[in-house]
Every structure is written in C-alpha cells, then in structure tokens.
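Q: mind folding the following:
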Amino acid sequence: MCRWIAYRGQPVFLEHYITKPAHSLIHQSLHAEEAKTETNGDGFGLGWYGERDAPGVYHEILPAWNDCNLKSLAAQIRSPLFFAHVRASTGTATSRANCHPFSAEQWMFMHNGQIGNYRQVRRRLEALLNDEHYALRQGSTDSELLFLLALQQGLDACAVTAFEAVLGEVKRAMQDKKITSPLRFTSCLSDGKRLFGFRCSSDGHAPSLYYRKYENGDVVLVSEPIDRQSECWNEVPQDHAICFAGDKVITRPLQVA
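A: You can find the predicted model right below:
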C-alpha cells in the first residue's frame, strides 16, 4: 500500500512536510508503520498549485529516498496546496504514467488502496469512459481509472457524490465477477481550493487516514502521521468523506450502493 500527504494552508515550502518531519514521507517510503508493506519504492510524485488553475506535477520511478531531485524541488517549491505520494504497486507497472498524483483540468487526485482482482474488471470499467475521458488515460492503474470515471461523473457538481457513484459501479462489476478480494479506497482530491479525503472499503478495513488542523488554519491530510504528537491527529472514520473548504471541516458518511 502507498503512503501520501496533502497540505492546504498558508504557502510553505514542500520540504516543511515532505522531507523534514521525524516521520516524513521520505522516512515512510522506507519505514511505513501503518501499511501492509513497510517499503514504498515503486516511484513517487509531487503535485502543487501555483499561479495557474491547473496544478504542476512531477513523477519519478526511482524510490523517493534515492532521488536527489526530490529534496531539491521540495526545498524550492512553495505552495498553498500540494500533494506528495510514494508508491507501492499492487500489480501494475512501475512507470511515470502510473505514479501519483494524477491531474486533469484543475483537479488533482491520489490514492492508496486497490480494486480487488482489478484485471478481471478492468475492461468493463474502462468501457464506461467516454471518448473524451478515455483520451486522458495515460497509465494502467486502477487509481487513474477511478479518477477519470469520477471526473466524467461530475466532480464540479459534487465530488463526494461522483465518487459514491463510481465506487458503486466498481462494486457491481466485482460482484458480477464473483470477486471476493476487497475494494479499498483511501484517497485525496483537490480543485486547488478545497481538499477532500475519502476512506472506505468493502471489508471494513480501509487503509488509514488522518488529519491535523493547526491553530492558524493550516491542514495536513496523511496516510499516517508525520510526527509523534499522536494527540494532535484525528483519524477519519471508516466509510466517511472529509472536506476542508475555507475554515470549515465537513465530514459525511459515504453511501456506496
């Protein structure tokens, strides 16, 4: 399983959360504590919002701990909203096109989880994409496919409802194939202003998701805490979505039929 971090708040250098904390994302790429696999070495990616509506992204197939470019970029890029992700593949190739975060228009998305026995339902799910959104597909992961299906469903109208509909389609496809391996979906989404988190699974064992809101309003959303101040971190409940918009923190149950 992958590890990731998202930040929303006052503009800061990426290194402040990605490389400097005691249990930073770089440290987690070698020593994850709340994942099935301790090592996440199948590439990494950065995504950040700057002066344009669309985010910038950087992907690399080297392990995060072994790329000097990552530390250099994190020390130079300053942003009010950014993502970082270290990947542990669940079966698809290690390539730049398969590294998170994924972006389209103003949206950016990253994921930790899997569609159980993805190969058995991949063709059916990809067939749900119209020509416009299929043309955006660059890699082969289930994560990118989920993002594009939600984009097609209508993220602008309601991001939570869009993913509920997509996850419902995935569950039905898995049921038709009699797949018993779980659907697990812990993910992060942003349009450059709002920050969304999702945590759900078909077996009640969704990958971990935490957030910390600082006194100045800055928010960090993570797969696992980046420091040892456990009392400061809030766990997002199983089968819930969370949204950070303005000064508000909104949580609601996910309804996946």
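
Q: contacts, neighbours, all on C-alpha from now
A: OK.

Q: in the chain, which helix has the most residues?
A: helix 159-176 (DSSP state H).

Q: in the protein, which residue is closest to the centre?
A: Taking CA atoms, centre = their mean, the centroid of the chain lies closest to residue 110, which sits 2.4 Å from it.

Q: tell me which stretches of the protein form helices.
A: 15-18, 25-31, 68-76, 118-126, 131-134, 142-154, 159-176.

Q: buried set for the last one?
A: Spelled out, it's helix 159-176. 159-167, 169-171, 173-174 (16 or more other CA atoms under 10 Å).

Q: counting by contacts, list what that helix packs against.
A: helix 118-126, helix 142-154 (3 or more CA pairs under 8 Å, 6 or more residues apart in numbering; DSSP states H and E).

Q: following up with a second sequence; could you model it the same way so I can compare the two?
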Amino acid sequence: MCRWLAYSGSPILLEELLYKPVHSLIDQSQHSRMGVETTNGDGFGVGWYGLDEAPSLPGTRRSDEPVLFRGVGPAWGDQNLRELARSTSSGLFLAHIRASTGTPVQQSNCHPFRHGRWLWVHNGAIRDFSVLKRDLVMAVDPELYPFMAGSTDSEVMFFLALTFGLHEDTIGAVERMAGFVEAVGRAHGVDEPLQMTVATTDGERLWGFRYSSIGQSRTLYVSTALSTLRQMYPDNPVFSELDDETRIVVSEPLGDLKGAWNPVPESSFGIVEAGDDTLGRFQPREP
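A: Purely as a prediction, here's the structure:
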C-alpha cells in the first residue's frame, strides 16, 4: 500500500517530519513497520500551503492554492526533495510515499491529489478496481472529469468525494463516496471492496478517515495534544517551540516516544481545526 502524514500547526520546515525523526516518512519509504509492504518506492509527493506574509506578522494566513511537488522515483533517493524540504516551511502540509497496487508509476498517479484549495492522500485500495472503475468514473461530475489526470483508485475516490459535496459537507461527502464504492462493488459481486485511510484539507481544516469494508483498516495514528506532551516531557525543546494547535496524523508513528501517538479507532473520522478537535464515527451511506 502506501504511507502518509498530515501536519497542521506552527510553521515548520518540511524536513522536520520528512527526514529528521528516527522513523521519518523517508525512513518508512524503505523500512515501513506497519504497512503491507516494507518498501514504498513507487513515487512520492508533498503538498503544502504557503504563507502570504512572514509567519511573525499579525494577520498571516495560508495562501489560497496549495503547492505540489511529486516524483516517480523512490523518495529516499530524490535529492530535489531533500533540498526542498530543508528550505520550505509550512503550517499545513500532506506528504505521501507510494506503493502501487497495480496502476502505473507516473507523476499523475502520485499523491497528494489537488483540486482548487483541496488536497487528498490515501492509503489502501478499491478491490477489483479494474472491474468497478467504469461505473465509478462515470459517476464523477462532468465538470470535474477533465481535471482527473491519473489512473488510480485514489484519485477516483477524491473526485467522487468532490462530486458528492466535499466543499460543503466534508464528512458526509466522504461517507457518500465510501457508500457508493461499496454499492458498486455489491452490484458487481465484489465483496468488501474498500480499504482506506484518507487525509484531506481545504487549507484551513484537516480531516482524517479510517475505514474498510472488512472492518480491519490500515493503521492510523494521531499525535497527543502538545499541552499534554509538555507536561510529560518538560525538558523536550521541540514541544516548547510548537503551539497548542499542532497535530500530526500518520500511517505509522514517526518515533517511539511513549505516549506521543494514539491509534485512530476503527471506522472513525477526525477533524483538526482551531480550538477543540473532533473525533466521530464514520458511517458509509449511499448518495
């Protein structure tokens, strides 16, 4: 499958999560401990929101459209990614390392996928996608269809969610996408077709989803609240530099610090936003 991470909080250099942790995303591209595959070398990508002003100035806001950098080679060997990561900072970004489930290794198939302000990353698969693909793609809004550039199930899921109202009702749109995939699967005799952990963002809020038709979803973790981590580790300088709104959502933990990572429950969604975050039950429904 794949590995991904989503970060929201104080602006940091991308390398702080992509390269520096003991089990960073780049380390996971070769040594995944919880994925289906140990190696995730079929491309990579990072999408981030820049800042319209210097982060220290009042009134700073994230730029409207996120920036993408994607490559088809293994993330661990891409020097351009390393250079970019040590010189680019953001307060909201998604990163992904890919292990193909059958579709070609090409840039348009690398995550994150982008449409307008929205970014989307996915780990998992639609079972027998080649059988279901036509019916799924034909349900995409005709006005959105021209923006689909790749051939993956992940991108089709994103554009179905957009079709079902991602902008207005994010949770409901992803639930309708999942319900539709399962309904199409049943119509074609494909049992338990959907396996997914997903992160999506509009540049202001971050949503995470963990669900599978079989009820045994891929791993997903969220970082412990910074206020709690400061109490647990008062001498850790990293925690003192980040604000209380900082959260990280990951396919697997970036390190082994006790109490720093919490498993996201089966069949659930989470919202990371200013103020209190939200955790709720994910329930697919047919659109």
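
Q: please work out which of the helices of the first structure is packed deepest.
A: By mean neighbour count, with neighbours taken as mean count of other CA atoms under 10 Å, helix 25-31 ranks first of the helices of the first structure at a mean of 24.

Q: what's that helix in contact with?
A: Helix 25-31 of the first structure is contacted from outside by 3-5, 17-19, 38-41, 63-65, 84-86, 226, using CA atoms under 8 Å, 6 or more residues apart in numbering.

Q: report the distance from it to the chain centre.
A: Relative to its parent chain, helix 25-31 of the first structure has a centroid offset of 16 Å by CA atoms, centre = their mean, to the nearest Å.

Q: what ranges do the strands span in the stretch 1-150 of the first structure?
A: 3-13, 44-48, 56-60, 78-86, 102-104, 107-114 (DSSP state E, counting those that start in this stretch).

Q: among those strands, which is nearest residue 130 of the first structure?
A: strand 102-104 (15.1 Å; CA to CA).

Q: over in the second structure, find the residue span the closest one aligns onto.
A: The alignment of strand 102-104 of the first structure onto the second structure (TM-score structural alignment) spans residues 113-115.

Q: tell me roughly how far the matching stretch lies from the first structure on average.
A: Stretch 113-115 of the second structure, aligned to the first structure and superposed, deviates on average by 0.5 Å (mean CA distance after the TM-score superposition for the first structure).

Q: and that stretch, how far out from the chain middle?
A: 12 Å.

Q: same thing with stretch 184-192 of the first structure?
A: With CA atoms, centre = their mean, you get 5 Å for stretch 184-192 of the first structure.

Q: show residues contacting that stretch.
A: Residues outside stretch 184-192 of the first structure that contact it (CA under 8 Å, 6+ apart): 6, 49, 53-55, 81, 106-116, 195-202, 205-209.

Q: for ChimeraX, what selects the buried ones among those?
A: To isolate the buried members of the contacts of stretch 184-192 of the first structure in ChimeraX, using 16+ other CA under 10 Å:
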select :6,49,54,55,81,107,108,109,110,111,112,113,114,115,116,195,196,197,198,199,200,201,202,206,207,208,209
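
Q: what residue in the second structure is paired with residue 134 of the first structure?
A: Under TM-score structural alignment, residue 134 of the first structure pairs with residue 145 in the second structure.

Q: so how much does the longest helix of the first structure differ from the second structure once superposed?
A: Mean deviation for helix 159-176 of the first structure: 0.5 Å (mean CA distance after the TM-score superposition for the first structure).
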